[in-house]
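**Q** Mind looking at a prediction? Sequence and model below.
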Amino acid sequence: MAIASSDIAKLAHLARIAISDNEVGQVTERISDVLKLVDQLQAVDTQGVKPMAHPLDAVQRLRADQITERDEREAFQAIAPATEDDLYLVPRVIE
């Protein structure tokens, strides 16, 4: 896929990116190289290849599902300025 310098200038304007006139040629060349790489990747036959979640067959180690902290809700409720039905009451902020 070929891209013209005028396309780069238009994209720079839409993206609000300042690209000087002498940089437009370099940016056009770099973007053309990226688009060539994308074309190469799209040309590869992937029929029969299973999608992978991760390139390595790594297994995530999981920790045991155990309680590690004490339940201190009663102590926190006791020092709260206002509670009702085990909920904290706060001032209304939205009218």
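**A** On my side now, so go ahead.
**Q** Going by C-alpha atoms from here, please, whenever you check contacts or count neighbours.
**A** OK.
**Q** quick one, what contacts residue 80?
**A** Contacts of residue 80 were listed using CA atoms under 8 Å, 6 or more residues apart in numbering, and they are residue 88.
**Q** Give me the distance between it and residue 89.
**A** Here the distance between residue 80 and residue 89 works out to 9 Å (CA to CA, to the nearest Å).
**Q** Ok, residue 65 next?
**A** Spatial separation of residue 65 from residue 89 under the definition CA to CA is 31 Å.
**Q** cool, and residue 74?
**A** 15 Å.
**Q** Just the buried positions in the lengthiest helix in the chain, please.
**A** Looking only at the chain and at elements set by DSSP state H, the helix with the highest residue count is helix 21-43. Within helix 21-43, the residues that qualify as buried are 24, 28, 32, counting by 16 or more other CA atoms under 10 Å.
**Q** if I pick the first one, what's in contact with it?
**A** Listed by CA under 8 Å, 6+ apart, the contact set of residue 24 reads 5, 8-9.
**Q** this is the other structure I want to compare:
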Amino acid sequence: MSVDAATVRRIAHLARIAVSEAEIPHLAGELNAMLAFVEQLSEVDVEGVEPMTSVTPMEMKKRADVVTDGGIPDDIVGNAPATDDYFFLVPKVVE
């Protein structure tokens, strides 16, 4: 894939970056170099390589998947303008 001047202008517009006309050829070259590198990466054979989350082997921290009430219902509804039996009261919006 090759990036042309119109594509550079569109990317700059979407990114809300001011780009002068003199900068467009340079940016097109840089974007083309990045895309060429990504295409080069797709040629690497990764068959049998396990995905990893870090360069060092580690287990992800996990917590028990249990349902609790939080233990602090007064603190949870403390700043609510209106409550009833630890439930938030809100105005009706559907008629």
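**A** Sure thing, it's come through. Keep in mind that what you see is a predicted model, and the values were worked out from it rather than measured.
**Q** just so I have it, where are all the helices in structure 2?
**A** 5-14, 24-41, 73-76.
**Q** and the ones you listed as CSV, adding distance to residue 52 of structure 2?
**A** Conversion of these to CSV gives the following (distance: least, CA to CA, whole Å):
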stretch, distance to residue 52 of structure 2
helix 5-14, 31
helix 24-41, 17
helix 73-76, 38
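**Q** Would you tell me which of these gets closest to residue 47 of structure 2?
**A** helix 24-41 (13.5 Å; CA to CA).
**Q** mean deviation of the closest one from structure 1?
**A** Superposed on structure 1, helix 24-41 of structure 2 shows a mean distance of 0.9 Å to its aligned residues (mean CA distance after the TM-score superposition for structure 1).
**Q** Need the nearest residue in space to residue 5 of structure 2, chain neighbours excluded.
**A** For residue 5 of structure 2, ignoring the flanking residues on the chain, the nearest one in space by CA to CA, 6 or more residues apart in numbering is residue 24 at 6.2 Å.
**Q** Please report how far that neighbour lies from residue 33 of structure 2.
**A** Distance of residue 24 of structure 2 to residue 33 of structure 2, given as CA to CA: 14 Å.
**Q** And residue 88 of structure 2, by the same measure?
**A** When distance is defined by CA to CA, residue 88 of structure 2 is 55 Å away from residue 33 of structure 2.
**Q** got it, and residue 26 of structure 2?
**A** Residue 26 of structure 2 sits at a distance of 11 Å from residue 33 of structure 2 (criterion: CA to CA).
**Q** quick one on the thing from earlier: ok, residue 65 and residue 89 of structure 1, which is more surrounded?
**A** Neighbours were counted for residue 65 of structure 1 and for residue 89 using other CA atoms under 10 Å; residue 89 has more, 12 against 6.
**Q** Do I have it right that that one meets residue 77?
**A** No. Look at residue 89 of structure 1 against residue 77 with CA atoms under 8 Å: they stay out of range, at 10.5 Å.
**Q** what's the overlap in contacts for the two?
**A** Both residue 89 of structure 1 and residue 77 are contacted by residue 83, under the criterion CA under 8 Å, 6+ apart.
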